[in-house]
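Asker: the sequence and its predicted three-dimensional model are supplied below.
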Amino acid sequence: MTSPFEIRVVLADDDPFVRRGVADIFAATPDIRVVESVSDGDEVPDAVRNHRPHVVLMDLKMPRVGGLEATRRMMALPEPPKVVVMTAMDVDDLVVQSIEAGAHSFLSKSEAPETFQMSIRVVAAGKTLFSEESVRQIVTARPRESTGGLERLTDREIEVLRVMATGATNAAIGQQLFLGETTVKTHLSSVFQKLEVGSRVGAALVAFRAGLVS
């Protein structure tokens, strides 16, 4: 019987050894379960419909349908799962495009097992795990300049965005700006809507490109 606290994951990667290794990482946890593993992005929609996962962990480069296109298809669903993309390389343009398409986070396949587990838990909780350095790498990989709707933000929303872009949690944002966590969540929801982004990473990209974070 499925635990109400269990995080369901669909894993998509064309390498069977990667699928096995990642599945083993989550098998060691009591709260994360790989409900299906597929070998290509075109198999993800059926897996999502059949299992209703909380998170799809997706390789970026697969033979038929890569992770970028599969992410775009997921985001078009009425209630899309969270998407974490995996890459065997450093941050590149595919990672950037995937984040802009709606992926909530990204992982290098060389990360420690604990990082995989933490990322899935954080993303499943509706948050995003990223560091200031990782966003700098994204901006360096694709330094497109855009205000991205910043002119629609209030002064307080810009303050919240600036702190969030450094990788701060809601609690840390609230502590720094003397706000309650509920108020921080309300501001961030408005920021995402006005910037037309689907994740904290997407909003952080706008902040970095606009020079809000030095």
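Answerer: Looks like it came in fine.

Asker: all contacts plus neighbour counts: C-alpha atoms, from now on.
Answerer: Will do.

Asker: list the buried ones in the helix ranked longest in the chain?
Answerer: As assigned by DSSP state H, the longest helix anywhere in the chain is helix 181-195. Under the neighbour-count criterion of 16 or more other C-alpha atoms under 10 Å, helix 181-195 has E181, V184, K185, H187, L188, S190, V191, F192, K194, L195 buried.

Asker: how far off centre is that helix?
Answerer: Distance, stretch centre to chain centre, for helix 181-195: 17 Å (C-alpha atoms, centre = their mean, to the nearest Å).

Asker: quick one: the strands in this protein?
Answerer: Along the chain, counting by DSSP state E, strands occupy 7-12, 32-38, 55-59, 82-87, 105-108.

Asker: what's the longest helix of the chain in contact with?
Answerer: Helix 181-195 has contacts (C-alpha atoms under 8 Å, 6 or more residues apart in numbering) with 148-150, 152-153, 156-157, 160-161, 170-171, 173-174, 198-200, 203.

Asker: put this beside the first:
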Amino acid sequence: MIRVLIVDDEALVRSGLRMILEAAGDMAVIGEARDGDEAVTAVARLRPQVVLMDVRMPGTDGLTAAARVLAGPDAPKLIMLTTFDLDEYVHEALRLGAVGFLLKDTPPRELATAVRTVAAGQAMLSPTVTKRLITSFVDKTPSRAESARNRLASLTAREEDVIKALARGLSNAEIGRELQLSEATVKAHVSRLLAKLGLANRVQAAILVHEAALT
């Protein structure tokens, strides 16, 4: 069972998310929190695998809580929840190490899939969301583009194919089908290229590719 913590200041939202996730059959909501302070305490006490965290809450907000949670030992996978599909706070959370974000009106099946995806170690960004997020927030200055291209020059041809597909928001399985590779091989390529580039996650890799204008 995937152990999930839900963090949102609205009881109705927490209740709805709990019903959706527990109906999936392979995940258990082990706790809820109403704000960032409660979230940090709950993570330390309950040790969830995945945290669904609202980005905007009274008191200690989701971004502040995300920084504290992700800085701790054995940090859980963190998905930010937002009412808006493009939010500078979510972008900052991704830079901190969150592995994805979801709109609060995400269909139940997609929500469950997202939790499974991040629990398995992959980032959760749909191609549409990836494109809009990257387009709005990447540094497009010539010096930054040159720096990004220089970093990517260390990749092999196959690693470059993988990271370009990754930057389009494709999952490991989708990349494998496109490049005729097994999912395990794609996962190994992603791990190696992240280590080679000194990146924390797939989102940072996507940003780098877009800054290099390779898409």
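Answerer: Looks like it came in fine. Everything quoted here is computed from the prediction, not taken from an experiment.

Asker: returning to what we had before: highest mean neighbour count across the strands of structure 1, which stretch is it?
Answerer: strand 55-59 (a mean of 27; mean count of other C-alpha atoms under 10 Å).

Asker: how distant is that strand from the center of its chain?
Answerer: 10 Å.

Asker: in structure 2, what residues pair with that strand?
Answerer: The alignment of strand 55-59 of structure 1 onto structure 2 (TM-score structural alignment) spans residues 50-54.

Asker: how much does that stretch stray from structure 1?
Answerer: Averaged over the aligned pairs, stretch 50-54 of structure 2 sits 0.3 Å from structure 1 after superposition, using mean C-alpha distance after the TM-score superposition for structure 1.

Asker: so the longest helix of structure 1 aligns onto which residues of structure 2?
Answerer: Under TM-score structural alignment, the match for helix 181-195 of structure 1 is residues 183-197.

Asker: comparing the matching stretch with structure 1, how large is the average distance?
Answerer: Looks like 2.2 Å for stretch 183-197 of structure 2 (mean C-alpha distance after the TM-score superposition for structure 1).

Asker: could you do stretch 15-22 of structure 2 as well?
Answerer: Mean deviation for stretch 15-22 of structure 2: 1.5 Å (mean C-alpha distance after the TM-score superposition for structure 1).

Asker: centroid residue for structure 1?
Answerer: When C-alpha atoms, centre = their mean is applied to structure 1, the residue found nearest the centroid is H104 (1.5 Å).

Asker: list the contacts of whatever residue of structure 2 lines up with it.
Answerer: Matched across to structure 2, H104 of structure 1 falls on V99, judged by TM-score structural alignment. Neighbour list for V99 of structure 2: K77, L78, I79, V118, Q122, A123, M124, N201, R202, V203 [criterion: C-alpha under 8 Å, 6+ apart].

Asker: could you do A33 of structure 2 as well?
Answerer: Contacts of A33 of structure 2 by C-alpha under 8 Å, 6+ apart are L5, I6, V7, D8, D9, A39, A42.

Asker: leaving out chain neighbours, which residue sits closest to A27 of structure 1?
Answerer: If you skip the residues right next to it in sequence, A27 of structure 1 has R33 as its closest partner in space, 6.6 Å away by C-alpha to C-alpha, 6 or more residues apart in numbering.

Asker: for the alignment partner in structure 2 of the one you found, what are its contacts?
Answerer: In structure 2, R33 of structure 1 lines up with A28, judged by TM-score structural alignment. Neighbouring residues of A28 of structure 2 by C-alpha under 8 Å, 6+ apart: M1, I2, R3, V4, L21, E22.

Asker: quick one: the last one and T82 of structure 2, what's the gap?
Answerer: Yep, that's E22 of structure 2 we're talking about. 21 Å (C-alpha to C-alpha, to the nearest Å).

Asker: pretty sure V34 of structure 1 sits against F26.
Answerer: Yes - between V34 of structure 1 and F26 a contact is recorded at 7.1 Å, counting by C-alpha atoms under 8 Å.

Asker: give me the common contacts of the two.
Answerer: In contact with both V34 of structure 1 and F26: no residue, using C-alpha under 8 Å, 6+ apart.

Asker: what's the spacing between R95 of structure 2 and I30 of structure 2?
Answerer: Taking C-alpha to C-alpha, one finds R95 of structure 2 at 27 Å from I30 of structure 2.

Asker: would you map the helices across structure 2?
Answerer: Under DSSP H, structure 2 gives helices at 11-23, 36-46, 62-71, 88-96, 108-119, 127-137, 142-152, 157-167, 172-179, 183-197, 202-211.

Asker: just give me the mean distance for the second one relative to structure 1.
Answerer: Spelled out, that is helix 36-46 of structure 2. Mean deviation for helix 36-46 of structure 2: 1.5 Å (mean C-alpha distance after the TM-score superposition for structure 1).
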